[in-house]
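> below: sequence and its predicted model.
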Amino acid sequence: MGKPTIARILAAARKAFYAKGFFPASVEEIAEDAGVSRATVYLYYRSKDEMLLDLMRQDLEYQLEIYAELAGLRRVTLAQVRKWLVRLRGEQEVRRSSLNLFWAGATLVTDSMDPVYRHRDAIIATLGRRFAGFDLDALPRALREAQRIRCYMMLFMVEGATVQIVESGPGPSVKAALDQLARSLLHFMDRGEIATPPPS
């Protein structure tokens, strides 16, 4: 058993949580969909809560990998940053339902957001190894927290725009929004300032 069984259980849990919501989904249906007994589920997970937290960890790790791709770009140009934003947006669209898991997770334990903050700090550290704007270690200690807050705000802009702006409806144009976001992110990566330079 081991890892393949855990993977099947988590896939079944994700499917059930997406379809029914975290609270209505049952361990029995997760076990049935995973092709294991309820006892086998409990061999690996004491509760649905533990499954949910594992799924949240998976999603955070996956998102960190995508940010690592930004840090690993061979050439950092406006076009490449925009292309990366399109990729991030596509991945977030695929995982849109997982955002609801985070709201369910926040109701379980008071420190459930700790992994989210550690995750954002890991993103900042990953980007900081390549981009001066995210490099908190290069700053005097007295300036780090203020820049950390700016880094968080930039990440909120990236995540918010790539999740909230949709193709249809009366909202802003996706193309125009991604163009502006790419300029803002490129500027921040270089200077650590949240500003939108004019189109070039």
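In hand now; what should we look at? Numbers count the residues shown, from 1 in each chain.

> alpha carbons only for contacts and neighbour counts from here, please
OK.

> list the contacts for residue 155?
Applying CA atoms under 8 Å, 6 or more residues apart in numbering, we find residue 155 in contact with residue 120.

> just give me the residue right at the centre of this protein.
Most central in the chain under CA atoms, centre = their mean is residue 63, positioned 4.3 Å from the mean C-alpha point.

> secondary structure element holding it?
Assigning secondary structure by DSSP states H and E places residue 63 in helix 48-71.

> next: residue 22.
Counting by DSSP H and E, residue 22 is found in no helix or strand.

> now for residue 150, how many residues are close by?
18 (other CA atoms under 10 Å).

> second structure follows, compare the two:
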Amino acid sequence: MADTKPKPRAPRPPGKPTIARIRIAARQVFYTKGFFPASVEEIAAEAGVSRATVYLYYRSKDEMLLDLMRQDLAYQLEIYAELVTLKRVSLAGVRKWLVRLRGEQDERRNSLNLFWAGANLQTNALDPVYRHHDNIIATLGRRFPGFDIDALPRGQKEAQRTRCYMMLFMIEGTTVQINEGGPGPSVSAALDQLARTLVHFLGQGEVMTSPPI
């Protein structure tokens, strides 16, 4: 007679649901109260766990913040990787991707606030951000000549790396800082201009000072 006993389920990886709740709670408390006024007790209460449980995963509030920063940078890299998957590089396709990136602006503003708090915690806090930008450049370089630093002669690599950084700063500044209905430039016009600049850079590796309109 066949054994009808149900097979035991594979054990769930330990800690994942709990640490996920703690991360969500920490983000909520940091966003609402600010990093420095927030307490571990408040984060524990928001997560529905004890203070001792929080300390099983994080030795300090600082460590918690740096973990959230790494999480944010990883997510942003995923969004940039979507640009590589475009079937065809076109003005419309690149602009649509910029709209997608800008759609994350509220979350990214909050994330930037966390980043600046984290930058005050340690002298090398910017190191992960520089590595993050280099990862973006390497990711985009797999497809786009403008970001393909490895293909260049040694004497040209650093200059092109700097141009890539400036292009990323332009993307971040435009998508995060410009608000619909605000006193600044038109969002639509800014995205049009940025899309033209980015399309040119992807192919040529140069930032146009006066993109054609």
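Now that the structure is in, tell me what you want to look at. Every value quoted in this text rests on a predicted model; they were computed, and no experiment measured them.

> superposing both, give me the TM-score.
Overlay of the two chains. TM-score (TM-score structural alignment, normalised by the length of the first structure): 0.97; 199 aligned residues with a CA RMSD of 0.8 Å.

> circling back to that earlier point, okay, the next helix or strand after the helix holding residue 63 of the first structure sits on what stretch of the second structure?
Counting by DSSP H and E, the next helix or strand C-terminal to helix 48-71 of the first structure is helix 78-94. Aligned using TM-score structural alignment, helix 78-94 of the first structure spans residues 91-107 in the second structure.

> give me the contact list for the matching stretch.
So stretch 91-107 of the second structure is in contact with 79, 82-83, 86, 175-176, 191-192, 194-196, 198-199, going by CA under 8 Å, 6+ apart.

> can we see that at 7 Å?
Contacts to stretch 91-107 of the second structure, defined as CA atoms under 7 Å, 6 or more residues apart in numbering, come from residues 83, 175-176, 191-192, 195-196, 199.

> what separation do you get for residue 47 of the first structure and residue 22 of the first structure?
To residue 22 of the first structure, residue 47 of the first structure is 12 Å away according to CA to CA, to the nearest Å.

> which one of the two has more residues nearby?
The neighbour comparison of residue 47 of the first structure against residue 22 (other CA under 10 Å) goes to residue 22, with 20 against 11.

> any idea how far that one is from residue 172 of the first structure?
Computed as CA to CA, the residue 22 of the first structure to residue 172 of the first structure distance reads 32 Å.

> could you do residue 98 of the first structure as well?
Shown here: residue 98 of the first structure relative to residue 172 of the first structure, a distance of 24 Å by CA to CA.

> hey, where'd the strands end up in the first structure?
Per DSSP state E, the first structure carries no strands over any range.

> aligned against the second structure, show me the partner of residue 138 of the first structure.
For residue 138 of the first structure, the aligned position in the second structure is residue 151, judged by TM-score structural alignment.

> next: residue 187 of the first structure.
For residue 187 of the first structure, the aligned residue in the second structure is residue 200 (criterion: TM-score structural alignment).

> burial measure for its match, as a count.
Residues contacting residue 200 of the second structure under the criterion other CA under 10 Å number 17.

> and it, what does it touch?
Contacts of residue 200 of the second structure by CA under 7 Å, 6+ apart: none found.

> that older thread, most widely separated two among the contacts of stretch 91-107 of the second structure?
For the contacts of stretch 91-107 of the second structure, the farthest-apart pair by CA to CA is 176 and 199; their separation is 19.4 Å.

> and the helices in the first structure?
In the first structure, the helices defined using DSSP state H lie at 3-20, 27-34, 38-44, 48-71, 78-94, 98-108, 114-128, 141-164, 174-191.

> how about those helices in a markdown table, adding distance to residue 199 of the first structure?
Converted to a markdown table, the helices of the first structure look like this (distance: least, CA to CA, whole Å):
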| stretch | distance to residue 199 of the first structure |
| --- | --- |
| helix 3-20 | 40 |
| helix 27-34 | 50 |
| helix 38-44 | 53 |
| helix 48-71 | 21 |
| helix 78-94 | 11 |
| helix 98-108 | 32 |
| helix 114-128 | 24 |
| helix 141-164 | 18 |
| helix 174-191 | 8 |
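
> can you tell me which of the ones you listed comes nearest to residue 134 of the first structure?
helix 114-128 (4.2 Å).

> read off where the closest one ends up in the second structure.
Using TM-score structural alignment, helix 114-128 of the first structure pairs with 127-141 in the second structure.

> so what touches the matching stretch?
Contact partners of stretch 127-141 of the second structure, identified using CA under 7 Å, 6+ apart, comprise 73, 77, 80-81, 84, 147-149, 164.

> do the same with stretch 10-19 of the first structure
25, 30, 33-34, 51, 55, 97.
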